[in-house]
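Student: dropping the sequence and predicted coords here.
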Amino acid sequence: MVLAAGRGERMRPLTDALPKPLLAVRGQPLMQWPMQALARGGFTRQLINTAWLGEKILAHFGVQANWPGLPVVDLAYSHEGQDFGRALETAGGIVRALPQLAEVFWVVAGDVFAPDFVFAPEALQRFAASQHTAHLWLVPNPAHNLGGDFGLSATGQVLNLPKGSVGRNLTFSTIALYKKTFFANGGLSAGNPEGVALALAPPLRAAMDQGQVSGEVYAGEWTDVGTPERLAQLNG
C-alpha cells in the first residue's frame, strides 16, 4: 500500500494544484520511486489511497503501470476523498483498504524518498513467520526530528520510549510490514465503512508496549519531503 492521501499543507503553494506525491523528484513523481522499488522486489499488486486531488493520481498512473525493465504493476485504489470527503489519516486509511490487501503487506508513504530501499520478499517471509504484528524500518534522527520517535533494543524490539529519553534515537521511515491482525484491535470495523479517521502512532505505541513490534535500521538515503526546501535540496 502506497499512502498518498495527505493534503501537503507545508508544501503549499506547490500542492494547491498537485498532490504532494506527484511532485517531481529527480525527474519523476515522488511516489513513483517506492512504487518502482516495490515492483523491483516482485510486489506487483499495489494499492494507493487518495484524498486531496486524488483524481490526478488516478489519471497519471491509471490501473496498470508498465515501466521499462520492471514487471507490470496492477494498481488498485482506495479513494477516501471521493468516499468521505477527506483523508482518514494513516491507520484509518489502512483499515479502509484492508479488504483489498493481503494478510501480510507493505506500507510506504508516497512522500518519502528512499531510493536505496530494497523491498525484499525474504523480509516479508521472515516477518510472516514471526510472532510480531508489525515490523518497522527506522532511520537515524534527521535534523527536523532530533527528539526521535522510538528506540530499538539489541534483540530488534521497537521501544516506545518517553520524549527526551537517551535511547530515543531513531525515526520511523514510514516503511513497514504489517499483518492484518495488527489492525484488529483498533476499534474500527473491517473496511472502516464509517470513514473514521485514526492516526497510526497510538496503535503502534500500544503494540510496542505489548512486545508486538519488531524493527531494524535503514541506513540508506532517506528524506521526508515535507517542505519546499527539502524538495529543492533533492532536486538541486
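Tutor: It's in. Everything quoted here is computed from the prediction, not taken from an experiment.
Student: could you use CA atoms for every contact and neighbour count after this?
Tutor: Fine.
Student: return the residues in contact with Leu198.
Tutor: Neighbour list for Leu198: 88-93 [criterion: CA atoms under 8 Å, 6 or more residues apart in numbering].
Student: what strand or helix carries the residue nearest to Ala109 when sequence neighbours are not counted?
Tutor: Spatially, and ignoring its direct neighbours in sequence, Ala109 is nearest to Leu3 (4.6 Å; CA to CA, 6 or more residues apart in numbering). If you go by DSSP states H and E, Leu3 is part of strand 2-4.
Student: next one: that strand to chain centre, how far?
Tutor: Here strand 2-4 is found 6 Å from its chain centre; the criterion is CA atoms, centre = their mean, to the nearest Å.
Student: and the contacts of the very next helix or strand once past it?
Tutor: Next along the chain after strand 2-4, taking DSSP H and E as the criterion, comes strand 24-25. If you take CA under 8 Å, 6+ apart as the criterion, strand 24-25 is touched by 30, 231, 234-235.
Student: what about Gly110, neighbour count?
Tutor: Gly110 is flanked by 27 other residues according to other CA atoms under 10 Å.
Student: likewise for Glu216?
Tutor: Neighbours around Glu216, by other CA under 10 Å: 17.
Student: I'd say it and Phe127 touch.
Tutor: No: the pair Glu216 / Phe127 is not scored as a contact, 11.8 Å apart, by CA atoms under 8 Å.
Student: which strands or helices does the lengthiest strand in the chain pack on?
Tutor: Using DSSP state E, we find that the single longest strand of the chain is strand 170-179. Other elements packing on strand 170-179 under the criterion 3 or more CA pairs under 8 Å, 6 or more residues apart in numbering; DSSP states H and E are strand 104-109, helix 121-129, strand 134-140.
Student: now do the buried residues in the second one.
Tutor: In this case it means helix 121-129. 124, 127-128 (16 or more other CA atoms under 10 Å).
Student: rebuild the residues you listed as JSON lines, extending it with distance to Gly110.
Tutor: Shown next, in JSON lines, are these (distance: CA to CA, whole Å):
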{"residue": "Leu124", "distance to Gly110": "20"}
{"residue": "Phe127", "distance to Gly110": "22"}
{"residue": "Ala128", "distance to Gly110": "24"}
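Student: nearest to Leu200 among those?
Tutor: Distance to Leu200 across these (CA to CA) is lowest for Phe127, with 19.4 Å.
Student: need the contact list for Glu89.
Tutor: 6, 197-200.
Student: now these: which count as buried?
Tutor: Buried, going by 16+ other CA under 10 Å: 6, 197-198, 200, out of those.
Student: now, which of those lie within strands?
Tutor: Short answer: the buried ones among the contacts of Glu89 have none in strands (DSSP E).
Student: presented hereafter is structure B, for comparison with structure A:
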Amino acid sequence: MNPPAPKALILAAGRGERMRPLTDHTPKPLLPVRGKPLIEWHLEALARDGVRDVVINTAWLEEQFPAALGDGSRWGLRIRYSFEGRDHGGALETAGGIAKVLPTLADGPDDVFWVVSGDVFTPGFVFSADAAARFAAGPALAHLWLVPNAPHHPQGDFALSPQGLALADGEPRYTWSSIGLYRAAMFVNVPVGRRLPLRPLLEDAIRRQRLQAELYHGAWTDVGTPERLASLG
C-alpha cells in the first residue's frame, strides 16, 4: 500500500504591497489569472497529484479566503485556514506561519509536507508523490525547487552542487521558486506566534548540508507586480 500523500501549506498571508492598488481590496492569491483565482491553480494541481489535506495561512483581508474557497470539497480537498491576522494581529512570515500550523501538517518530526507560495503561477508543476517519498527516505530537512533567474531578480538566491545540495555561494545562481518539501523537524524549535522568515532556517540547513535542491524548467512567474499579472493574460 502506498503511503498517504503529504499535506500541503499554501502561503497566502502577505499584504502584496507591490501589487497595490489591486490588493487594496483583494488578497493577491485571489486575484484572477486566466479566469480563476491565482491560488486555485495550486489547489487544482495538488488535488490532481493526490494531496487531500491543505492548509492556507491568511492575514490580509483573510475573511475573503473561506468565502471564496470554502472547505475545498469542490476540488476533493479538505482545506483548513490559519488566521494569523485574527490570532496574532498580522502575518507571521514564512517560518512563523509554518510553525503555527505544524501540528496540522505533521504528526511527528520526521513527517514531510509541501509548502508553496500562493502568489506564484506555475501551472505545469507536479506535486510528485514519488519526489515526496524520496525526500522522506533521506536525511535532508528541505528540498527546494529552483528556477532560472527572472530579469527582476538577476542575482538569484542559491547555487546548486553536483550532489543536489543548495549552496549559499557559487555560480551559477538560481531563484528559489517558493515551492518545496519540508521535514517537520526543521520547525519544532520555532515558538508559535513568533514572526520569523524562512531564510535563516534554510541557511542553517545549508551549513549542515541538509538542504537539497533541483532545477525546475517549466513555466513559472512570481506574480509580484500588476505588470507581471497582466503578462499572464
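Tutor: Arrived safely, thanks for sending. This is a predicted model, so every value here is computed, not measured.
Student: before we move on, the earlier item: would you mind giving the residues in structure 2 matched to the strand holding Leu3 of structure 1?
Tutor: Under TM-score structural alignment, the counterpart of strand 2-4 of structure 1 in structure 2 spans residues 10-12.
Student: mind reading off the mean deviation between that stretch and structure 1?
Tutor: Here stretch 10-12 of structure 2, set against structure 1 after superposition, deviates by a mean of 0.4 Å using mean CA distance after the TM-score superposition for structure 1.
Student: pretty sure the residue nearest to Ala109 of structure 1 contacts Thr50?
Tutor: Yes: using CA under 8 Å, Leu3 of structure 1 is in contact with Thr50, at 7.5 Å.
Student: higher neighbour count, the two?
Tutor: Comparing Leu3 of structure 1 with Thr50 by other CA under 10 Å, the one with more neighbours is Thr50, at 28 against 23.
Student: that one: what's it in contact with?
Tutor: By CA under 8 Å, 6+ apart, the neighbours of Thr50 of structure 1 are 3-6, 57, 77-81, 87.
Student: and of the residues you listed, the nearest to Leu18 of structure 1?
Tutor: Among the contacts of Thr50 of structure 1, and counting by CA to CA, the member closest to Leu18 of structure 1 is Ile57, at 9.0 Å.
Student: next, the angle strand 173-183 makes with the helix or strand harbouring Ala8 of structure 2.
Tutor: If you go by DSSP H and E, Ala8 of structure 2 is part of strand 7-12. Interaxial angle of strand 7-12 of structure 2 relative to strand 173-183 (axes from the mean of the first three to the mean of the last three CA atoms, to 10 degrees): 130 degrees.
Student: what's strand 7-12 of structure 2 packed up against?
Tutor: strand 53-58, helix 93-105, strand 112-117.
Student: counterpart of the second one in structure 1, which residues?
Tutor: The alignment of helix 93-105 of structure 2 onto structure 1 (TM-score structural alignment) covers residues 89-101.
Student: again with stretch 207-223 of structure 2
Tutor: Residue span in structure 1 matched to stretch 207-223 of structure 2, by TM-score structural alignment: 209-225.
Student: show me which positions of the matching stretch end up buried.
Tutor: Buried-residue list, stretch 209-225 of structure 1, by 16+ other CA under 10 Å: 211-218, 222-225.
Student: distance between the ends of it?
Tutor: 30 Å (CA to CA, to the nearest Å).
Student: so who does the residue mapped onto Ala168 of structure 2 from structure 1 touch?
Tutor: In structure 1, Ala168 of structure 2 lines up with Asn160, judged by TM-score structural alignment. Applying CA under 8 Å, 6+ apart, we find Asn160 of structure 1 in contact with 149-151, 205, 208-209.
Student: state the distance from Asn160 of structure 1 to Ala184 of structure 1.
Tutor: For Asn160 of structure 1, the distance to Ala184 of structure 1 - CA to CA - is 20 Å.
Student: so can I have JSON lines of the contacts of Thr50 of structure 1 showing distance to Lys180 of structure 1?
Tutor: As requested, the contacts of Thr50 of structure 1 are exported to JSON lines (distance: CA to CA, whole Å):
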{"residue": "Leu3", "distance to Lys180 of structure 1": "17"}
{"residue": "Ala4", "distance to Lys180 of structure 1": "20"}
{"residue": "Ala5", "distance to Lys180 of structure 1": "20"}
{"residue": "Gly6", "distance to Lys180 of structure 1": "22"}
{"residue": "Ile57", "distance to Lys180 of structure 1": "26"}
{"residue": "Tyr77", "distance to Lys180 of structure 1": "18"}
{"residue": "Ser78", "distance to Lys180 of structure 1": "17"}
{"residue": "His79", "distance to Lys180 of structure 1": "20"}
{"residue": "Glu80", "distance to Lys180 of structure 1": "19"}
{"residue": "Gly81", "distance to Lys180 of structure 1": "23"}
{"residue": "Ala87", "distance to Lys180 of structure 1": "20"}
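Student: and stretch 156-173 of structure 2, which residues are buried?
Tutor: So for stretch 156-173 of structure 2, counting by 16+ other CA under 10 Å, buried means 156-160, 165-167, 173.
Student: swap in stretch 40-55 of structure 2?
Tutor: 40-47, 50-55.
Student: for burial, what's the neighbour tally of Pro151 of structure 2?
Tutor: 8.
Student: can you find the partner of it in structure 1?
Tutor: Match for Pro151 of structure 2 (TM-score structural alignment): Ala143.
Student: check Gly70 of structure 2 too.
Tutor: So, by TM-score structural alignment, Gly70 of structure 2 is matched to Gly62.
Student: correct me, but that match touches Leu75?
Tutor: Yes: using CA under 8 Å, Gly62 of structure 1 is in contact with Leu75, at 7.3 Å.
Student: more neighbours: which of the two?
Tutor: Leu75 (17 against 14).
Student: is it correct that the more buried one is in contact with His60?
Tutor: No: under the criterion of CA under 8 Å, Leu75 of structure 1 makes no contact with His60, lying 11.6 Å away.
Student: ok, now which ones touch the spatially most central residue of structure 1?
Tutor: By CA atoms, centre = their mean, structure 1 has its centre lying nearest to Val108, at 2.5 Å. Contacts for Val108 of structure 1 (CA under 8 Å, 6+ apart) come out as 1-3, 34, 174-176.
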